[in-house]
Structure formats: C-alpha cells, structure tokens
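S.K.: model the structure of this input:
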Amino acid sequence: MIIQLAAAFSAGAAVTCLSLCILRLLSGVELERKRAETDLPVPVLFRLLMPFLPLVRSTSESEGLASWRRSVAPKLLMAGYGEVFTPGDFIGLKLLVYLLGLVILLIGALSGRVLICLCMAALVVTFYSSMWLSMRIKARHLSIMKALPNVLDLLMLSVESGRDIVSALRDILARRRMDPLGEELTRAFRQMQLGRKRADALRDMAQRVRQPDLTTTVNAIVQAEELGVSIVQLLRVQGDMQRNKRFSLAEKLANEAAVKIIFPVVFCILPSVLIVIFGPLALQVLQMFRVG
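M.R.: Sure, this is the predicted structure:
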C-alpha cells in the first residue's frame, strides 16, 4: 500500500513539475528578467517558489486583496524592492509560503512527527510572511542613517566652494559606492535631470524611503530654499545633528549589549563551564562511592 501511494505521489509530482515548467516558460519570463536586473538579495525560498506564482496570480491580483496590495506597496519601496516585486507578486509569494506551511503540517501528520513539523511550519511562515520584509526595511533605514552625515558634509563642502547643490550631488554620486542612500539619491537626481523640480524630487524620495532622519533633512533643505536661508549653514547644522544621532544610537546599542548578553551567558556558557569544572569531580565522587 505504501509503495503504491509513493508511486502515485511521484507520478503526480512529476506531472505537476512539468506543468509548472511550462507555466514558467509562458508567463514567468518577465518576472525572472526583473530579478536578473537587480543585485538585491532575494531569499532562496522565494526563488524556489517563483515558478509557482502563475498558480496564485489570479488570487493575489484579485479585487478582494486590493487593500492588502496597497499596504504592501509602500513597504516594498521602503525596503528597496519596489522594482523587484510588484505588490501582487509579493502577496502571491506570501500565499505560497502559507501553502508550504500547510504542506509541512500535512507531512508531519502523515509521518507522526506533528510537533517538529508544526515548529518548522511556524518558523517558515512567520519569517517569510512578515519578518523578512520588516528586517530589510530596518537594515535599509539603518544604512541610510549611517551614511547621511557623510553625504551632508560632502554636500556642504561642495556648495561652500561655489557649486550648486545639483552639480555637487552629481559629483558625489559619481565617486560614491552604491548603497541604499546612494540608490535613492541617484533616483532623485535622475528625476531632476528629466525636468522635475528639485523640491518635488527630494520630497518624493523622502516619501518613498520614509526614514525619519532623511525626511527631516529633506524638509529642512526644501524650506531653506523656499525661505532663502543659507544652504551651507543648513547642511552644516544638519550634518552635525545627524552625526550626533548616530553617536547616540551607537551608545544606546552598546549599553543594551550588556543586558542582551546575560541570557546566552547564563543559559549557554555558564552551564558548559560548570560541566567542564565539576564534571570530572562528580565522576570521581561516584567512583569512590561505588568502590566503597
């Protein structure tokens, strides 16, 4: 009976894989092209699930999930994946992750290892359905916060030497390695080159990224230009303020490290040390009692 079920399952899996390969060739070419054009890391599980997207695309693009797509779209932009995933594709991947969790639970029920498979399913669904995107947003915001003071200093020096802010930004981007802040500034600079007003391009960048420090800096620059305030002095003040925020965050993380390390020390390192120290002594005592 088991052999027959295994054979039937293998045949069904083969037919399914063949169908998915055909679907991928027919409707997944554009999706793969977008992935190849970016250097952003995409989780291995998402790459493995991409061939299955045509199966759930009608659901992920349905009107019933329109509000979900609207809520996901700004998060993808904040994480820098707005040009990698459409909201519908990302929701489709999340639906496939949920289905994968159900498959893991089904395998656990059939094999009798329900608890282990339940933990695996919960881990996979929790991480890939919500935590991954939040972690990417947090990492991107942290990178922007770290890089912002240096960019402001370079802008201040260039403008102080007589350059306008657009040409100074162009020179900085030409010499700067590409990071999240560089990507957003490059996009804003290209919008300026296409004829968009500088204030609108900067506001659009702040709205897209939604990083508090960058938003504060952009609002200050736009207001300074509208009011005729010295841009050099503003950049100097903003650079010092953002640098102080970066130092304050570093001090906060350093102070929290002592508290966070208590758990691994007490529950992981300390028991190992006690076993190494008192283990041989306990064995000797047991041997003495046995001999006696």
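S.K.: hey, let's count contacts and neighbours off CA atoms from now on
M.R.: Fine.
S.K.: look up how far Ser58 lies from the residue nearest to Lys138 when sequence neighbours are not counted.
M.R.: Spatial nearest neighbour of Lys138, chain neighbours left out: Ala79 (8.0 Å); criterion: CA to CA, 6 or more residues apart in numbering. Separation of Ala79 from Ser58 (CA to CA, to the nearest Å): 25 Å.
S.K.: who's more crowded, these two?
M.R.: Ala79 (20 against 12; other CA atoms under 10 Å).
S.K.: all the helices of the stretch 151-292 of the chain, in order from the start?
M.R.: For the stretch 151-292 of the chain, applying DSSP state H, counting those that start in this stretch gives helices covering 165-175, 180-193, 198-209, 212-227, 231-260, 262-264, 270-291.
S.K.: now the second one, please; I'll put the structures next to each other:
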Amino acid sequence: MDFLLGLFSRLTGNEELARILFISVIGFSTVLAVIAVMLLVLGLQDPVQRRLALIKRGHLGNAVGQEAPGNLQLLLERVGQRFASAESTKTSVTRTLLMHAGYRSSSAVQMYWAVRLMLPLLLIGLVLLLLPFIPKVSLMIGLLLVLMASGIGWLLPALYVSKRKEARQNRLRVAFPDALDLMVVCVESGLALPTTIERVAEEMSVSHVELAEELAQVNAQIRAGITSTEALKQLAVRTGLDDVQGLVSLLAQSIRFGTSVADTLRIYADEFRDRRTQAAEEAGAKIGTKLIFPLIFCLWPSFFLVAIGPALIGVFRAFG
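M.R.: Here you go, the predicted structure:
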C-alpha cells in the first residue's frame, strides 16, 4: 500500500491529493468488483437462470454421458458473451481457429474471449502485488511492467491456441497417408464409400485418434442424411488441411461424374506419396543451411580452442 501511495504521490506531486485519489480508486474498484461478482454468482445460482444458460449452450440435462458444466464454466461463458465481438466475420474466424485446434463446443468462442479478457486482469493484479517487493522501482518501470503483463495476458491464449492448432494439423497430416491407403484397400475390395469411411475410422481409433474421430463424424453425418460430398467438404473445413481439401475435390468430382472411386483414391495416393517424397527431399536439402549456425557458434570455437589453444599458451609464455 505504501508503495502504491508513493507512486500516486510522485504522479500528482501532492501527498494529500495522492491519499484522496488512492482511497477513491481503491474504494471504487472494490465496490465494482463486489457488485460484479455478486451479480454473476447470484445469477448462476438461480435455478431458472442456470437452466436458461444450459439451454442456450445446447446442454440437455437428461442426455446420457453428459456432465452439467460448473458455475465457473458458465461464468466464463457469460463474460465471453458480454465482450465477444459482434462482427460475424471475426466470430467466424475465431470459431474456425478454435475448430482447427480441436475446440468444437458451442461455447468455445465465449470461453476463448473470456480467458483473453480475464487473464490480463489477473496478471496485472499479480504485478501490482509484487511491485512493493521489488526495490527501487520507478513509476515508468512500474507502468512498463503493468503494460507487459497485460500484453502477455492478451497474447498468451492466442499463441497457445495457434500452437495447439499446428500440433493437431501435424498429427492429422501424419495420419492421413495411412488412412488413404486403408481407404484404397477397402474400396477396391468392394465396400461403398460410407462403409469404407466407417471401417477406416474403426481401424485407426487406436493409432490415430483424432483422424478417427473426424472420419467417424463424417460417417455420422452421412447416416443423418447429409450427402457424402457435403460431409467431406465439412471434413476439409474442420481440419483445415490442403491435402484433405484436394481429396475432397477429387471425390466430389468422382461422385458427380460417376467415375470409379477406387481409381480416384489410387491416383491421389500415388500423388500424395510423390508429394511426401518431395517434402522429404526438400527437408534434406535444407539440412546444410541449418547446420551453419551450430557449426559456426558451437563446433568451430571448440575446434579452434583444442587445435590452437596449446600453441597460443606457448606463445604467451615465450613472450610473457
């Protein structure tokens, strides 16, 4: 408290005015925080409000295997609904990003914005609590630390979601060749495309869980009445992979013009193998360039130290 009061005194230049300003800010912030927490918690504890919140997020209380969300999750969803962007374009981009990262619930966008809004506030509060324990901190450094904490809190969830998206797409990209080979075998054995997708999903449920879940969802959509072409297009949208988009385009043309699905899958499998070989050759060609940094900064200094070090020591002793 004394540290914050000293900051206010240096900012205003008047100790009495700094005390009044400090007390006013603390009191006003406390009143607002208490009122906000009371309204949110009381609203979530009300059975009618809780039931409405569950209905809005698509939760059915009598569904088997579903667990009702807790008050904390509903609280974050409500905060996200208050501050989420009203622009449909930005909301669609955020939902697509979360979908590619594996977050597909109806409240994923609200939870994402709630975390991005509340994490900077938590980090700012933590910095303000730790500032009195840091000796000789000026006002400018304190403001800089607060700004850095708010920036980190705002960017950290976005970076986490982006990294999770990249990792998930890499796992799907690695699993896609195996699924493609299994689809070729199943189609050539006489199975229809929906049955092929179901069989491949069952076979890959242990080794590649995420791709198996995607294929199982495609099969469920086909059984629900959605056409195979539309279900495959939604698979390409959910994964965000160019390889899947190319396969979907080829299968859509094959279904539309009545050509053999087995031939289409075999041709795409061959093209995908060639593409994978080219990617491996490209990665191998980049190794020489990537080795420049460790060679110059790690290996060469140690080599020169071992090779020239004794001679330099002898020279220094001779001309010492």
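S.K.: what's the TM-score here?
M.R.: Once superposed, the chains reach a TM-score of 0.69 (TM-score structural alignment, normalised by the length of structure 1), with 261 aligned residues with a CA RMSD of 4.5 Å.
S.K.: pull out the buried positions in the strand or helix carrying Leu128 of structure 2.
M.R.: Using DSSP states H and E, Leu128 of structure 2 maps to helix 108-130. Neighbour-count burial for helix 108-130 of structure 2 flags 108-121, 123-124, 127-128 (criterion: 16 or more other CA atoms under 10 Å).
S.K.: gap between that helix and the chain center?
M.R.: Averaging C-alpha positions (CA atoms, centre = their mean, to the nearest Å) puts helix 108-130 of structure 2 16 Å from its chain's average.
S.K.: with structure 1 superposed, average distance for it?
M.R.: With mean CA distance after the TM-score superposition for structure 1, helix 108-130 of structure 2 departs from structure 1 by a mean of 2.8 Å once superposed.
S.K.: which residues touch that helix?
M.R.: 73, 76-81, 83-84, 91, 94-95, 98, 145-146, 149-155, 157-158 (CA atoms under 8 Å, 6 or more residues apart in numbering).
S.K.: how about the helices of the stretch 151-292 of structure 1 in JSON lines, adding mean neighbour count?
M.R.: Below are the helices of the stretch 151-292 of structure 1 laid out as JSON lines (neighbours: other CA atoms under 10 Å):
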{"stretch": "helix 165-175", "mean neighbour count": "15"}
{"stretch": "helix 180-193", "mean neighbour count": "18"}
{"stretch": "helix 198-209", "mean neighbour count": "19"}
{"stretch": "helix 212-227", "mean neighbour count": "16"}
{"stretch": "helix 231-260", "mean neighbour count": "15"}
{"stretch": "helix 262-264", "mean neighbour count": "11"}
{"stretch": "helix 270-291", "mean neighbour count": "11"}
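S.K.: which of the ones you listed sits closest to Arg136 of structure 1?
M.R.: With CA to CA as the criterion, Arg136 of structure 1 lies closest to helix 180-193 of those, at 11.1 Å.
S.K.: name the residues that touch the closest one?
M.R.: By CA under 8 Å, 6+ apart, helix 180-193 of structure 1 touches 80, 140, 143-144, 147-148, 166, 169-170, 173, 176, 198, 201-202, 204-205, 209.
S.K.: what range in structure 2 does it sit on?
M.R.: Using TM-score structural alignment, helix 180-193 of structure 1 corresponds to residues 210-223 of structure 2.
S.K.: how far apart are the matching stretch and its match in structure 1?
M.R.: Superposed on structure 1, stretch 210-223 of structure 2 shows a mean distance of 1.5 Å to its aligned residues (mean CA distance after the TM-score superposition for structure 1).
S.K.: could you report the separation of Val124 of structure 1 from Glu226 of structure 1?
M.R.: According to CA to CA, Val124 of structure 1 and Glu226 of structure 1 sit 50 Å apart.
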